[in-house]
Structure formats: structure tokens, C-alpha cells
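Trainee: kindly return the folded structure for what I paste below:
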Amino acid sequence: MIQKVHLWIGIIIGLFFSLSGLSGSILVFDDELDVYFNANLWRVEPQSDVMRLDEATHKVQSYFTGHAVLLARLPREPDHSIEYWIKKNEVLEQVYVDPWTLEILGRRDEHAGFLGFLHDLHVHLLADDYGLFVNGILGLILLLTVLTGLWLAWPGWRKLVNALRVPRKSTRFASWFALHRSAGLISMLLLFVVALTGAAMVFYKPTNAALVAVFGGPGLSEPPLIEHIEPHDIQKLPSALLRTAESEIPGANATWLRFPVKPEMPFVVRLKYPDDSHPNGTSYVALNSFSGDVMMAHDAKSSGTGQQIADMKYPLHIGTAAGLSGRMLIFVTGFIPTILFVTGIYTWWFRRNQTLNKTATSFRSVSLDSDPSVAENECNVITEHNRKNQS
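Mentor: Have a look, this model is predicted:
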């Protein structure tokens, strides 16, 4: 039964696992590749120590009047532009602005280009929120595939070394089967972590709640809304709010800004400690955009154990939890599902053909000169045996 579950999961959705792994391998270095291939959007010439954030934001808001400016990704390097996220007619558009000259360097849809396509495929299966949900379910199925593979392939600790070897001088079937087994055993833990963290990110709300409940809080809560707004109130400049946020969590640097799309919504700053393995950081400060008061502050170093575990989902998924070596390890792991899919399909196809050939030989061996009732009975037995093997 376990063998059939493992087999048919691999046959039916093994191609999905393969595409997900290959796209994930490339996306491990998404930022570096994007900057390299789209230097016209990212590269700028620094002209001072202080970027003109307020003027750049005002220019984007004025240029896209009538459209919501949602986010701003602040430069990760001194020679990087500011990336603004604009919502235009239910489509997210990215706009790149030189923070010193205020030149709009370019704009593109969220999933434009090859890397954008890969990101949409890897996360949403090219089907928006529906694809995201299906992706989470498929991640859970991948967990089942890994566990059934472990059950079938585990040789015991004493025989483990031999099970990891791929014989050089052997039949093609034996070599491919050994490759399937050894690749699965070697990568099993990493595949389990990638599948688990991927599914956990899709279903992040119940996952985070469960982790905080089991391992303890405090967890990350939603920032409150602004209760009282006077008609004459004016929103403060982004740079002033950013400075307040960074002073609230000393030692952490701002990475993202979330602008309020409604007056009662807070201005949210995301921050990152230098030793935080999450590329975007896991600290947040929500501010009243009119008064500048801090409404909520979430310091990653003061989080409960449950929230700290929850914050590790993405770093584990992309390998940054172990630095560059971890990213390289995840990059290589992304190719394993393709190896398992190809070798698994081949061994299944080979065994199926062997069964069919044996059946055909058995039919031919039935003597036409023998008692017809005996011949008919032998044919029935062979047919029933073949049916069970194929079911």
C-alpha cells in the first residue's frame, strides 16, 4: 500500500515537484540575478550619505495620482535604487527611483520578465491566490512523499553506507534504481525541511498561531488602527517616521516601508538586525502617520520562542539560515526532485514492461494442443495476476 501511494504521487504530481525545485533553485539567488540582468533599474551613483526619501516618495505619489502606493523597498546597497510597489487596476507594478537624482529609472509588472515568471510559478502556480492555496496542499503531499520514500528506502543504520552507493558495473535498471534510492536518502532531510517550510508559509496564520501556542509567545500581532483623526491633521514625512522607528529598535535598519492606503491605517516600518538571517528582517514598528507616535513595536530579539521559530520559515526555505553555504545547499537540493522524478519514472516503466513481457510469454506458453479447459484456466490465472499488478 505504501509503495503504491509513493508510486502514484510521484507519477501524478512528480512533474510539479520537479518544476518547483528547479524554479526554487534559481530563485535562491533572485536578488543577485535581478540586479545583474536589470542593472538599469537597480544601479545608481551615490551622491551623499542621506537619500532624498521624502522627495522620491512625493514624486511617485504625484506621478501615480489615483493609484495606491503600497510599499517601498529601501536600498540594500549604497548604489541601489528605491523600489516602490504601486497598485494599478488590481495589478502590482514596481517603480524604481534614484534616491539622489529622483529620476524614475523604470517600471514593470510584479511578475514581468523571466525571474518574475519563475516567482509566480514557484509561489502561485501562475494562478494567483488559488494557485497559492494549491501550492500549500502540494507541499503537504510532498511531505507525504518524503515520508513514504523513507519508509520504503530505509535500509537500517548498518546498511546505510551501502544503500547510498550507485554501482558502476550493473544493469541500467539497477543503476537507475540505486540512483533514485541514494538521491532520496541523501536529500530526504532537506526536502522535508523545504516542503514543510513552504507549506507553513502558505498557511502562515494557523502555523504561527500553533507555534506560539505550543512554544510560547509573545507573537507578532496586527498593528492597531488610528482612532482619532482631526480634519486639519497632516501626515508626517516618511523620513521622520523612519527615524522614529529606527530609534525605537536600536541596532536594526529599516528595509521596507508600508504606506497607509486609508487615513486610519498606520505607517509600518520593517527592520532588520545585522545578524538576522531573514533577508527582510523580522522586526516591525507601526506609527501614527499624523502624530508620529509609536503604536506598536515588535522587536525580533524580544519575541517568544514560538514566534522566533515562525520567523525561521523563510530563512530555512531559501537557505539564508546557514549563510551562503546554506543557500548553495538549497540551490543543489532544488535539482533533486527532477532526478527522483526521472529515475522513478524510468524504474516504474521498466518494471511495467517486464511484467507485460512476462505476461505475454506466459500466454504464448499455453499449448493450443492441450485440453481447452486447462488452457482457458491458465489464461484466466495469468490475466488476474496481471490485473492485480497493475491495480
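Trainee: contacts, neighbours, all on C-alpha from now
Mentor: Noted.
Trainee: can you tell me the element the residue nearest to the spatial centre of the chain falls in?
Mentor: The chain has residue 198 as the residue nearest its centroid, 5.2 Å off, counting by CA atoms, centre = their mean. Assigned by DSSP states H and E, residue 198 belongs to helix 172-202.
Trainee: now swap in residue 217 and tell me
Mentor: For residue 217, there is no helix or strand it lies in under DSSP H and E.
Trainee: what number of residues lie near it?
Mentor: When neighbours are defined as other CA atoms under 10 Å, residue 217 has 17 of them.
Trainee: mind checking how far it is from residue 224?
Mentor: As judged by CA to CA, to the nearest Å, residue 217 and residue 224 stand 19 Å apart.
Trainee: hmm, back to that, and the helix holding residue 198, what's buried?
Mentor: Residues of helix 172-202 classed as buried by neighbour count (16 or more other CA atoms under 10 Å): 175-185, 187-188, 190-192, 194-202.
Trainee: pull the distance from that helix to the chain's centre.
Mentor: The chain centre lies 17 Å from the centre of helix 172-202; the measure is CA atoms, centre = their mean, to the nearest Å.
Trainee: after it comes which helix or strand?
Mentor: Later in the chain than helix 172-202, the nearest helix or strand by DSSP H and E is helix 204-215.
Trainee: next secondary structure after that following helix?
Mentor: Following helix 204-215 in sequence, per DSSP H and E, is helix 238-248.
Trainee: next, the second sequence, to be compared with the first:
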Amino acid sequence: MKTWLRRIHLTFALVSAIFLVNLSLTGTLLVFAKDIQAWCNPQYWTVADSQILKRQNTPLATSEIVNQIDLLTPSSILFIERNESPSSAWQVRLADKSYVSINQYTGDVLLHYQYQDTFYGFVMGWHRWLLYSEGDEHPLGLLPPLASLILCLELILGFYLWVRPKNRLKRLKVRWQAKNKVRFMQLHNVLGVYSLIPLFLIAFSGLAFYFKDATQAVVEVVTLSQIQTPQKVTLSTVRQAETLKTTPENYQLDKAVASAQAVFEDAWVYRVYMPQSQEEPVKLRMRRPDESHAYSYSWSNPFTGDVIDSFDASQTSLATRVWNFKYSYHIGNFIALPVKFIWLFLGLLPTFFVVSGIYIFVKRRANPHAKVKTKV
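Mentor: Presented below is the predicted three-dimensional model:
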């Protein structure tokens, strides 16, 4: 049984080696990709401290940002994404799928770009669909999540192979003076055991972006609760047909934002979604202090600026909060900066497991009768 499990463990590794290494390296890069991007070209992604001080850390009104974008392009705005850091520029997504990086204090357009033309977008495209796309379709997009699934299985198999023999705790040591084959075997086992839970959850949270229904079902079973999602809100549901004669130029965007912030006084506005039809409200995605990311929402009538509905994600079920935490956990963006460095190390482990596993296999094939001594 143990021999067959080892063969399965090896086969999975060999079949998925290229894709596991790809996920490992690109995932590691993504932990600090935006920071690297801003460091290499600060003129596109950051704003000067003098401008922040001049505006007393107060950005332009939403309507002024919209007016500046309208001067740049006839394409309509899908959303305006704010940044919690005062020195980081805001990003605007347009209907033509391009983006605009804008100085939120002066309204100056810093860069008009396509997502995958940036370092972060390039690495993300490499990580999620291997850079190959046909329009909006990604033919190779299923390969990375399958590699994540194999990583989950490999971690479970590897743990079983470690835990089954006796003296398992004594084998959680590395004899640095031993031969390379022995040392790599011990490192492979020790790092695999210690990283099992966090690495498994990173892989599982990655699967959640592709196999949503299946992973949601797992979260609901584990937490014994149901995942709650906000319902779609339209202006027609509140019967404000009289406002539909008003043109988009008369949107009360600033009042809509202020009204939403009055509902969630302690929340930070992450995104402002612009109406794409006369039946759509202004949707604001907001982050409350108890949330790992922005999952609360407020909907406002764009013609009056009044709030018509809201969704407080911080008061939802355990399953909902666990589900919403997946993104922050996957990228290591929680608690404090040191967590990102831990995730940097964890992200490189699949590459180490693939390389060390193949090395051990080759050594065994070269000397099939030799036994690896793992005594401590």
C-alpha cells in the first residue's frame, strides 16, 4: 500500500510539475507585484507628498474625478477604485476594458493602460491562465486550478506517508551533515508537515476562484451555516421612474457617496460602481473595520443621491465571513506586513517540493537497492 501511494505521489508530481512550479513562482511574485510595479515606475502609481499635504489628505470629489476621465476618453466609467494608502494613485476601469491611473488630489491622469500591459497584470495573467487568451476566453484557464487541486492531494498523500510509520515526531528533524539525498528527503518531509495546513488552505482558496459552487459547499458544511450574498438592486425595485428622465450629467455622485458613508460611518469606500443603464443605482463597495476586505455594499439613487439599500457583510453568517476571507488569505494580505514575507516563503515551497521530489526519485533510480537512513 505504501509503495503504491508513493508511486501515486510521484506520478501526480511529474504530471503537474510544470504547472505547480508556475503557480509557485507567479504566486510568489504576486505577493509583492504591486509594490514592485510602484517602485519601478512611481510616476504612474504614486502621488507626491506635497500634493497630499496641499489637499490636507482630502481627495477630489467623485464627480470631479469623473469629469477628468470624461475629458480623456469617450468610454464610460465602470468603477473607480480607491486606495487606502494616501500616496497610492486611484484606478479607474473603463467600459472599453482599459484602465486609468489618476492622481486623486489633482485629477491628473498618470497612465492610460491595458491591464496585462502592467507588471502586475502580466504576472496575474500568467498565474491564472498562462497568458493565453482568445478575446474574453481563456482556453488554458483550467490548468492552474487543476494544478492547485493536485497540490491539495499531494499534501494529503505526503502527510499520510509521513504519519503512517512509527517514530514520526523523531523524523521531524534535519541532519544537515548527512548526504544530499538524506538531507533533501528530510527537508522534503519536515517542510511538508509544517506547511501542510497553511499551504493546503492557500491552494484551496485558489480553487475557490474557479470552482465556486464546490468550494462554497465545502465551506458551508465545515462551518454549519449558509453563505449570504447581496441581492441585485435596481431603481425599478424602488419605483423611482420619475427620475429616469434625468440625464447622467446630473448624477448626484457626491451625495450618493456621502449618503453611503452616513449608513456605514466607520467604513472605507473601496469602489464606486457607475450606473450602466437608467435602471442601475450607484453601487459602493465598502470595507468595515471587522472585514478582511471590502464586502459590504450600499446602493444609492444616482439622480437624488439617497441610499435605497445596503448590505453589511460584517454581520453575516460564519460561512460568509470565512468565504469572504479567502482572497485576503490567498495573497497573505492580513494582520501585518510580516505575514506577506511568510507567504513569500510558502509560495516557493511547491517549487522546492517538485525539485527535491524529482531529485530523490532520480537518486533512487540510480541506486535502487540503497536505503535512505533517516535516524536522528
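Trainee: just give the TM-score of the two.
Mentor: Overlay of the two chains. TM-score (TM-score structural alignment, normalised by the length of structure 2): 0.84; 350 aligned residues with a CA RMSD of 2.5 Å.
Trainee: what range in structure 2 does the helix holding residue 198 of structure 1 sit on?
Mentor: Aligned by TM-score structural alignment, helix 172-202 of structure 1 falls on residues 180-210 of structure 2.
Trainee: please identify the helix or strand for the residue in structure 1 that residue 24 of structure 2 lines up against.
Mentor: Under the alignment (TM-score structural alignment), residue 24 of structure 2 pairs with residue 21 in structure 1. If you go by DSSP H and E, residue 21 of structure 1 is part of helix 2-27.
Trainee: now that helix and helix 172-202, what's the angle there?
Mentor: 70 degrees (axes from the mean of the first three to the mean of the last three CA atoms, to 10 degrees).
Trainee: now the next helix or strand after helix 2-27 of structure 1: buried residues?
Mentor: Using DSSP H and E, the helix or strand that follows helix 2-27 of structure 1 in sequence is helix 30-37. Judged by neighbour count (16+ other CA under 10 Å), helix 30-37 of structure 1 contains these buried residues: 30, 34.
Trainee: do the same with stretch 344-351 of structure 2
Mentor: Those would be 344, 346-351, for stretch 344-351 of structure 2 by 16+ other CA under 10 Å.
Trainee: contacting residues for the match of residue 24 of structure 2?
Mentor: 333-338 (CA atoms under 8 Å, 6 or more residues apart in numbering).
Trainee: out of the residues you listed, which are shared with structure 2?
Mentor: When you map the contacts of residue 21 of structure 1 onto structure 2 and apply both residues aligned by TM-score structural alignment, their matches' CA atoms under 8 Å, the shared contacts are 334-338.
Trainee: find the nearest non-adjacent residue to residue 285 of structure 1, please.
Mentor: Once flanking residues are discounted, residue 285 of structure 1 sits nearest to residue 297: 4.4 Å by CA to CA, 6 or more residues apart in numbering.
Trainee: what about residue 140 of structure 1, how many neighbours?
Mentor: Residue 140 of structure 1: 19 neighbours (other CA under 10 Å).
Trainee: go on, residue 155 of structure 2?
Mentor: 20.
Trainee: helix or strand: which one has it?
Mentor: Secondary structure (DSSP H and E) places residue 155 of structure 2 in helix 143-163.
Trainee: returning to that earlier point: in the helix holding residue 21 of structure 1, what's buried?
Mentor: So helix 2-27 of structure 1, judged by 16+ other CA under 10 Å, has buried residues 6-7, 10, 14, 16-27.
Trainee: could you work out the most separated pair of those residues?
Mentor: Using CA to CA, the buried residues of helix 2-27 of structure 1 span at most 28.6 Å, a distance reached by 7 and 27.
Trainee: if we can go back for a sec, can you list the buried residues of stretch 344-351 of structure 2 in TSV and add secondary structure?
Mentor: Listed next are the buried residues of stretch 344-351 of structure 2 as TSV, based on DSSP: H, G, I helix; E, B strand; the rest coil:
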residue	secondary structure
344	helix
346	helix
347	helix
348	helix
349	helix
350	helix
351	helix
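Trainee: isn't residue 126 of structure 2 up against residue 26?
Mentor: Yes: using CA atoms under 8 Å, residue 126 of structure 2 is in contact with residue 26, at 7.1 Å.
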